[in-house]
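Peer 1: Fold the following.
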Amino acid sequence: MLGVIARKIFGSANDREIKALRATVEQINALEPEVEKLSDEDLRARTDWLRDRLNNGETPEQVLPDAYATVREAAKRVRGERHYDVQLTGGIVLNNSKIAEMKTGEGKTLVSTLPVYLNALSGKGVHVVTVNDYLARRDAEWMGQVYGFLGMSVGVIMHGMTDDQRRAAYRCDITYATNNELGFDYLRDNMKFRLEDMVQREFNYAIVDEVDSILVDEARTPLIISGPAEDGSAMYLAVDQLIPKLVEADYEKDEKARAVTLTEEGTEHAEQLLGEMGILTEGTLYDIANVHLVHHTNQALRAHKLFQRDTDYIVKDGKVVIIDEFTGRMMEGRRYSDGLHQALEAKERVDVQNENQTLASITFQNYFRLYPKLAGMTGTAMTEAEEFEEIYGLSVVEIPTHRPIARKDYDDEIYRTAEEKWDAIADLLVECHARQQPSLVGTVSIEKSEMLSALLKKRNIPHEILNAKQHEREAYIVAQAGAPGVITIATNMAGRGTDIKLGGNVEMRAELELVDVPDAEREAGIERIRLEVIEDQKKVLAAGGLFVIATERHESRRIDNQLRGRSGRQGDPGASKFFLSLEDDLMRIFGSERMDSMLQKLGLEKGEAIYHPWINKALEKAQQKVEGRNFDIRKNLLKFDDVMNDQRKVIYEQRRDLMQAKDVAEDVAEMRAEVIEGIVARHCPEKIYPEQWEATSLHEECLRLFGLDLPVIDWIKEEGIDPTVVHERIAKAVDSKMAAKVANYGSDIIRQVEKSLLLQLLDQSWKDHLLALDHLRQGIGLRAYGQRDPLNEFKREAFNLFEEMLGMLRERVTQMLSHVELQSTPRPEDLEPRRQQQMQENHPAPEGDSAAATAAEERQQRQGSGVAVDANDPSTWGRVSRNAPCPCGSGKKYKHCHGQLA
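Peer 2: The predicted structure is shown next:
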């Protein structure tokens, strides 16, 4: 009660924030008369003037009034659009790293020009993030006119562009792109082997359009770049044939350390056999071009000599299943990493699983938190304000509308069956059509939009149906949805980014109707269309404006509000109504069985509906519960990804440092020193008598890692021997060997080899580590049954795996460089790291979240809109959702047509 009284006296927190920005808006307005007098050249010159001020130490906030006044004047001259005061307010909020909630039709695209221009003055680049390629291209074209007038360069990232084209677009002052393209470019950049091959620059500032869709709906699944496990099953099967031909003298086995390695004779024998099999075509096993064969040979050797069937694993239903060494239980779903499991499958002659392995991944939460400065805009963010604040540190500010909202929102109508509901919707549409009131119907799926279309066809009512089949026609259909009597049926997510103007859209009609009209007659044609639209607008206003009809309540209130917000833009009249049935998904969750029996007892007749504000409130609470559950899922995903993100940052930073370094000799020497220190500490512990040291094992380790046959056993028999002395002697011998290689091949070649191998092995180790984390993540939830927190368990084990990975990396780098042999004149391609083939980019729609699933399905269809789709050529279809209509035009779902599984 006191809170209500306080809000009435002092206003809400949002009201107070808007009021505080008023002074800045007045400053911008005060500059308008002065800026209006400037010539085009003088107005353009203000860009350099503002840049100089920033370079001389002024902050963006200090130059904001002048910058915003400049953009407003440029927009008036170029686009004929003047920023309203509420749009200036929205622009200030965006510059303050907050989310501006602005209702549909308030001109968010124009608002973004203000903070984009201001933050692009630094020259560090600004990213404007959109939900699909069409909007990225459209907004870049529209607003690019304003930026270009002011001397700013504008780039746009589209699906299918080359690296050179992407690099050029990212070098522009302002870059428009989709969230997926930005995320995948970041991941791909961190798989490159040279700094000059990377396309993105350092992150500076990003504005996310439809921020709720990108940072909430799509945040439940990560972006993943995957590829088949290198070399595939054929190489595992081929190398497996080698092992039975080896004799005991060819390898040394240490069962205690669970290690097995080829002897010098064994290496020569293996090279001979691999040559006969046609696998090793030139050079030796340790030539840099053949390094991948060492890995396969070692894993096949381990599979045959260290792992016993029915002890370490069993073969069940044609699969190799690991047996837990402590419990003796089968570990279904778990696989050995680093190619060992495939080697076991090859040994047992079962299908070698060519795993689609994760090469790189990141969630949108962690990607967008990389930007030092982030902002967003949408028509619906308040319902998710808590999530934006908690995950991204972004507060939401509701911007007042330019004109008061005149839309009438009716109470929901609830019917017992879906059939009654659809009939009632069709009846209302017939009424709207008769009185020439345009109507927009929102459905939750393509199937339901087509079902309603069939109902209207039976009644001979003309209508437009908008779903994933339309691609770029979407903008034209939605733009004309405000014409008299027009009925538009759309999935809930369709048409975002395009205004519905009452009476129709002059520009869109001109584009469609005046395609072949000569330029001389074009002006007259546009004037005719403009007059027709004015007349149509009067008819629509008299009929009550746009009527938005929703066929179902969504599990998220935001999606409902997005649909409702299509009507009543800029103070126009309008109406909205939701039609529900007890058979709807949300109503079933809400407990429709009890309600159905209650309604029958109350005598609700067929075709009758119930409606009451209390029911609206009850439904809203049900939606809040579902939203809360989805927020928990996203928050939980982020907690697990944060563990991986910390490790990802370390690896990516390390890669960048390696690429920037002229050579990595110091890093390699440091790794070598740590490896020597580690093996001496393991085999010659301090405070233990030398006769108890593991001299034989240390000798074998020196042979395996460094290829050196050192008299370790004799050293340890010496009087007063100390671990430090052993360490120094091994280090001296290894350093001498490496110095000899430098002398033999030349310093430049060795430095190149070191850098190439280090990057290759770092990527291979990281890839294997991601696979291990994937497997760990899948089963970690079961720890809860043992009263242990899965997240803490994951953190602990992921850290241990990371430490093991770094230790193994040091060993592999040292071993490879010690054994590697070069041809007298190495080929450039041998020194170039081997690149991953057949990479795939995935951002799967989260299961159980129809909002994101619908959005993803629509976006996947529209994403490829820059490329012509040929119904007869599947290669032009791109990625098609399995539940989307088949692009061939059969009318069937893709999964029942061309996507049918054999």
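
Peer 1: alpha carbons only for contacts and neighbour counts from here, please
Peer 2: Noted.

Peer 1: Look up which helix or strand the residue nearest to N179 when sequence neighbours are not counted falls in, please.
Peer 2: Using C-alpha to C-alpha, 6 or more residues apart in numbering and skipping residues adjacent in sequence, the residue nearest N179 is V129, 5.8 Å away. Assigned by DSSP states H and E, V129 belongs to strand 126-130.

Peer 1: Y68 belongs to a helix?
Peer 2: Yes: remark: Y68 belongs to a helix, assigned using DSSP: H, G, I helix; E, B strand; the rest coil.

Peer 1: Spit out the contact partners of it.
Peer 2: Applying C-alpha atoms under 8 Å, 6 or more residues apart in numbering, we find Y68 in contact with 28, 88, 114-115, 118.

Peer 1: same thing with Q570?
Peer 2: 105-106, 401-405 are the contacts of Q570 under C-alpha under 8 Å, 6+ apart.

Peer 1: Following up with a second sequence; could you model it the same way so I can compare the two?
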Amino acid sequence: MFGAIARKLFGTANERYIKGLQKYVDDINALEAEIEPLSDDALRARTDWLRERVANGEKLDDVLVDAFATVREAAKRTLGQRHYDVQLLGGIVLHRGQIAEMATGEGKTLVATLAAYLNALDGKGVHVVTVNDYLAKRDSEWMGKVYNFLGMTTSCILNEMGDKERQDAYACDITYATNNELGFDYLRDNMKFTLETMVQRPFNFAIVDEVDSILIDEARTPLIISGPSDDSSDLYGAVDAIIPNLQEDDYEKDEKVKSISLSEKGVETAEELLRQAGLLEAGGLYDLTNVSLLHHVNSALRAHHIFQNGVDYLVKDGKVMIVDEFTGRAMEGRRYSDGLHQALEAKEKVTVQQENQTLASVTFQNYFRLYPKLAGMTGTAMTEAGEFAEIYKLEVVDMPTNRVISRKDYDDEVYRTRGEKINAIIEQIVECVERKQPILVGTVSIEQSEELAAALKKRKIKHEVLNAKQHEREAYIVAQAGVPGAVTIATNMAGRGTDIQLGGNLDMRVQTELGENPSDAEIERLKSEIAEAKQVALDAGGLFVLGTERHESRRIDNQLRGRSGRQGDVGASKFFLSLEDDLMRIFGSERMDGMLKKLGLEEGEAIVHPWINKALEKAQQKVEARNFDMRKQLLKFDDVMNDQRKVIFEQRREMMSTEDVSDLIKDMRYDVIEDIVDKCIPEKAYAEQWDTDSLHEEITRVFNIDLPVKEWAKEEGVADQEIRDRITDEVDRKMAAKVVNYGEDIWRSVEKSVLLQLLDTIWKEHLLALDHLRQGIGLRAYAQRDPLNEYKREAFNLFEEMLSILRDRVVSLLAHVELQVGSPEDELEAFNRHEDQQMTESRQDPAMANQQPESPEYGTATVRTNKPSENIDPNDPATWGKVARNAACPCGSGKKFKHCHG
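Peer 2: Okay, here's the model as predicted:
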């Protein structure tokens, strides 16, 4: 109570913060009269003036007012749009590295121009992150007019671009891209072999559009680049055939966490069926030898009983395509990991593609935390403010709207059965159509949207359906959803990027009806038609948003609601629920059902009360809190791998930027000798206790050199240190001879190339080991041990082991490798040919994997060159033929050819 009184007197913390920013807005407005009369060239020149001020040491905050005033004027001249005061406030919030929660239709795309322009003045680049390629391309072209007018470069990253185009795009002042493209470019860059082929610049500042969708919804699952592992495609089909024979009591299902496992009876049934099919040859399903078969059975169980066609995925063109639960879009190319996608393919009787092995992965949480400064904008972030603060250190600021929201949000209507609910929804739609009120119906699955569409078809009501199957027409359907009497059924509305404008969208109608060069008269005709239609829609009550079910997350419901009431328009929203809905059914509707029966609720009647809304909100908050805990736990495990990933990627980049890695190789060599000697000659042991046979074998295996270590050990008074020194001297002599034999420049390049290639191969093996460790670590809880601490400890041990293996393999390969070096300039071309075998990339990200060729295993390489002619006259260059620049000059001077006759 006292808190409410205090808020009334002093305002909320959010309101006080917004009030504190008002002075900047006043200063920007005061500059308008001074900037308006400037010529285009004079306005453009302000960019150089601002850049100079930043270069001379002024902070970005010092030039904020001048920069924002400049952008506002440029937007007026290029787009015909002047930033509202609330948009200027939004720009300041973004510049400060916070999240601006702005209602739908408040112009977030335009807001981003302010912070992007200001932060691009220091020349380090700004990334504007969108949820799909269409928006990245549209926004970069649309807002690019403002940036280009002011002399700044802008570009966007698209799926089909090559490395050179990507480099150019990242070199621009402002780069638009999807979160997937940015994440994959980061992973690919850290699989490159030269700095010149890397596409991204060091991270500076990112503005994330639909920040809740990207940093919360998609953060649960990582981006993965992978290559094929051992093929077991036939086994998926064979296991799939037995699953329909299992009865309901053969498995235990938990829909809350989407998990399923065989019951005790189910294990016996499955074992019997597998034996009949010839798949289980010996032992039980849980025997160590059958662990792979158990994995296939579990994947097939999930595919049949947890994942539904039309809800979680759809089958199109002979492929299983995942449906994004938050946006309703079919996610082209994405695949579930851990064999689940193959199990779904077997279930749907389409071609089962090869399983994958992780080569590189990163979560969006860890990727976006690489940016020194991060900001975001969305219509719905306040419900997740705690998570943004804890995970990303991002504060959410609730921005005021330009005009007061006039939308009326009705209480939910709750029916006992699904059938009653559908009938009520149809009646509501009919009522809206009769009074020419546009209605947007939000569903949570494709199946539900098609069921409603079929019911409307029966009633002969014209409608549009927007779901993963109509992905291509998305922008057009959304843009025309505000036409009087329009009925639009949409599966989730997150991040559509196109406003629903009452009366229709002028730009979309010009594009579809008038073609490329419309006349002014035709545009005016469309404008007046839209203005008339808008008035009809407003008189009918504006856009009516109807939710057919509550989502697990309040944000998704709020996003749907927010589509109505744009820029102060009137509108309404209402959710229709039944006790058979997933949220109500899974989270305790049995008591409510009994209560409604006692109250004598008749068929077709609904219960409507603010208490119901509050109870539902509490249920949603519980689900959100559980999901947050799951994401937090996931992040803790990923942080362990992330620390290792950062070390490896940093070391890799350092190696690429260093011309000469010989000191590092020498240290590795000495460490390997040290390890071998310590293992075979224990500390303080007598000479007769030394394992000289193993010592001889190991030195021969690793260094390809036959040393008389047994004889050395028999010498009187010889100590382990002396043995160590002799081995070191002999190995150093052998490697020095290689340097002299092949030329220093060539050998240094070979060392660097071997080091990078083997680091990648061993890192890939290490990721696989961590995957296996992660899958079973939860069982440690049964021994009263914390799985996270156990994972940290074992992952550290695996990391140390990986470094030891790397040292051993690098040293051994360099000791064994033999090069044929003669004369051409491309001495190392064959050795470095792995760079031409770059992996083909496809966008397959969250917890889903890429189909990619495996990285080649690297062994002894041969550099082919021409043999020098025997008829060389040192005094006659005409007889020398083609001489390598780093080879000794044929004149006999002793210098390299490039420093002599070259």
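
Peer 1: Now do the strands in the stretch 1-150 of structure 2.
Peer 2: Under the criterion DSSP state E, counting those that start in this stretch, the stretch 1-150 of structure 2 contains strands at 99-101, 126-130.

Peer 1: Mean per-residue distance, the last one versus structure 1.
Peer 2: With both structures laid over each other, strand 126-130 of structure 2 and its partner residues in structure 1 are 0.4 Å apart on average (mean C-alpha distance after the TM-score superposition for structure 1).

Peer 1: mind listing what's buried in that strand?
Peer 2: Under the neighbour-count criterion of 16 or more other C-alpha atoms under 10 Å, strand 126-130 of structure 2 has 126-130 buried.

Peer 1: Find the nearest non-adjacent residue to V396 of structure 1, please.
Peer 2: Among residues not flanking V396 of structure 1 along the chain, I99 sits closest, at 4.7 Å (C-alpha to C-alpha, 6+ apart).

Peer 1: I figured the one you found hits S395, correct?
Peer 2: Yes: the pair I99 of structure 1 and S395 passes the contact test of C-alpha atoms under 8 Å, sitting 6.2 Å apart.

Peer 1: quick revisit: output the buried residues of strand 126-130 of structure 2 in a markdown table; the columns should cover distance to H772 of structure 2.
Peer 2: A markdown table is the format used below for these (distance: C-alpha to C-alpha, whole Å):
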| residue | distance to H772 of structure 2 |
| --- | --- |
| V126 | 38 |
| H127 | 35 |
| V128 | 36 |
| V129 | 33 |
| T130 | 34 |
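
Peer 1: biggest separation within the residues you listed, which pair?
Peer 2: V126 and T130 (13.1 Å; C-alpha to C-alpha).

Peer 1: For I99 and S395 of structure 1, indicate the residue with more neighbours.
Peer 2: Applying other C-alpha atoms under 10 Å to I99 of structure 1 and S395 shows that I99 carries more neighbours, namely 31 against 21.

Peer 1: For H127 of structure 1, see how far away the more buried one is.
Peer 2: Per C-alpha to C-alpha, to the nearest Å, I99 of structure 1 is found 15 Å from H127 of structure 1.

Peer 1: can you check D768 of structure 1 too?
Peer 2: Distance, D768 of structure 1 to H127 of structure 1, by C-alpha to C-alpha: 33 Å.

Peer 1: same question, R788 of structure 1
Peer 2: Counting by C-alpha to C-alpha, the gap from R788 of structure 1 to H127 of structure 1 is 43 Å.

Peer 1: ditto for K192 of structure 1
Peer 2: Distance, K192 of structure 1 to H127 of structure 1, by C-alpha to C-alpha: 22 Å.

Peer 1: I224 of structure 1 too?
Peer 2: In terms of C-alpha to C-alpha, I224 of structure 1 sits 21 Å off from H127 of structure 1.

Peer 1: one step back: please say which position in structure 2 the residue nearest to N179 of structure 1 maps to.
Peer 2: Aligned by TM-score structural alignment, V129 of structure 1 pairs with V129 of structure 2.

Peer 1: Test my guess that its match contacts N180.
Peer 2: No: here V129 of structure 2 does not reach N180: they are 9.4 Å apart, not a contact under C-alpha under 8 Å.

Peer 1: Need the residues touching each of the two.
Peer 2: Counting by C-alpha under 8 Å, 6+ apart, nothing touches both V129 of structure 2 and N180.

Peer 1: biggest helix in structure 1 by residues?
Peer 2: In structure 1, taking DSSP state H as the definition, the longest helix is helix 613-660.

Peer 1: which residues in structure 2 does the next helix or strand after it align to?
Peer 2: Going down the chain from helix 613-660 of structure 1, the next helix or strand is helix 665-683, by DSSP H and E. Residues 662-680 of structure 2 are where helix 665-683 of structure 1 lands when matched by TM-score structural alignment.

Peer 1: Same question for stretch 141-151 of structure 1.
Peer 2: Alignment of stretch 141-151 of structure 1 against structure 2: residues 141-151, by TM-score structural alignment.

Peer 1: repeat for stretch 795-804 of structure 1
Peer 2: Per the alignment by TM-score structural alignment, stretch 795-804 of structure 1 matches residues 792-801 in structure 2.

Peer 1: buried ones in that stretch?
Peer 2: 792, 795, 798-799.

Peer 1: Now tabulate those in TSV and tack on secondary structure.
Peer 2: Shown next, in TSV, are the buried residues of stretch 792-801 of structure 2 (three-state DSSP):
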residue	secondary structure
K792	helix
A795	helix
L798	helix
F799	helix
